[in-house]
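1. sequence-free structure coming up:
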């Protein structure tokens, strides 16, 4: 288990990072989509930025482990509706620039399978 304590909000933040950074960067359109998604969930950009700063200080292997833990956290701690909502919000971010590419589709398909949505 990681030394990073997951909450509902930080688990979502980690998966937002995973989806939004698939192409190696987070675009202005993706940043706008993230802001809208977090506002819709009544979460703060403050926590998101803190989580992103902490991710930036982690090794690649640690980030990969955190992503796995976030997926499991959501599966274990969110209701079916919560998992569907989280998937929908991540899908919104993935599609904010027109449509997900192959790598993004693979990530979204994995989440569908993991969460049964």
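-> Sure thing, it's come through. The structure displayed is predicted, hence computed values, not measured ones. Numbering: from 1, shown residues only.
2. Going by C-alpha atoms from here, please, whenever you check contacts or count neighbours.
-> Fine.
3. Okay, helices next: where are they in the chain?
-> Using DSSP state H, the helices of the chain run over residues 8-20, 28-40, 45-56, 60-77, 80-94, 102-115.
4. what comes up buried for the second one?
-> By that I understand helix 28-40. 30, 33, 34, 35, 36, 37, 38 (16 or more other CA atoms under 10 Å).
5. One more to weigh against that first structure:
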């Protein structure tokens, strides 16, 4: 179990980071898409930035573990509609730079399967 306490918001933040960083970097288009989407959702960008800072300091295995815990949290806490919306958000962020990479698609497929959407 990670040392970072997951909430509904930080679980989504974690999965956003997990998807965004699939190709080894987070592009400007991805960053801007995240800001635009989250602000349209009236989302707390301060929480998002704090979570991103925390996660970016972790090693790959820790981030993977935290992503798994985030999916578990979402499965316990979100309705079926909430799970579908979360998946759609992640898919939109992955596609914002014009293509979904193989690594992004593999992660999206795993999340989709685990969320049962």
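-> Yes, it's here. It should be emphasised that the depicted structure is a prediction, and the values quoted were computed from it without experimental measurement.
6. Got a TM-score for the pair?
-> The pair, once superposed, lands on a TM-score of 0.94 when counted by TM-score structural alignment, normalised by the length of structure 1; 117 aligned residues with a CA RMSD of 1.1 Å.
7. picking that back up, quick one, which of the helices of structure 1 is packed in tightest?
-> Among the helices of structure 1, the stretch with the highest mean neighbour count (mean count of other CA atoms under 10 Å) is helix 8-20, at a mean of 21.
8. what angle sits between that helix and helix 45-56?
-> If you take axes from the mean of the first three to the mean of the last three CA atoms, to 10 degrees, helix 8-20 of structure 1 sits at 60 degrees to helix 45-56.
9. tilt between helix 8-20 of structure 1 and helix 80-94?
-> Helix 8-20 of structure 1 and helix 80-94 are oriented at 40 degrees to each other (the same axes, to 10 degrees).
10. Would you point out which residue is most central in structure 1?
-> residue 15 (1.7 Å; CA atoms, centre = their mean).
11. Now that one. Nearest residue, chain neighbours left out?
-> residue 67 (6.4 Å; CA to CA, 6 or more residues apart in numbering).
12. That neighbour reaches residue 17, doesn't it?
-> No. If you go by CA atoms under 8 Å, residue 67 of structure 1 and residue 17 don't touch, sitting 9.1 Å apart.
13. what's the distance between stretch 23-41 of structure 1 and the middle of its chain?
-> What separates the centre of stretch 23-41 of structure 1 from the centre of its chain is 10 Å, taken as CA atoms, centre = their mean, to the nearest Å.
14. ah, wrong one, I meant stretch 38-57 of structure 1
-> 10 Å.
15. Outside of that stretch itself, which residues are in contact with it?
-> 9, 10, 13, 14, 17, 35, 63 (CA atoms under 8 Å, 6 or more residues apart in numbering).
16. What residues does the residue nearest to residue 15 of structure 1 make contact with?
-> 14, 15, 18.
17. preserved in structure 2, out of those residues?
-> Conservation of the contacts of residue 67 of structure 1 in structure 2, assessed by both residues aligned by TM-score structural alignment, their matches' CA atoms under 8 Å: retained contacts are 14, 15, 18.
18. Just give me the closest of these to residue 103 of structure 1.
-> residue 18 (11.0 Å; CA to CA).
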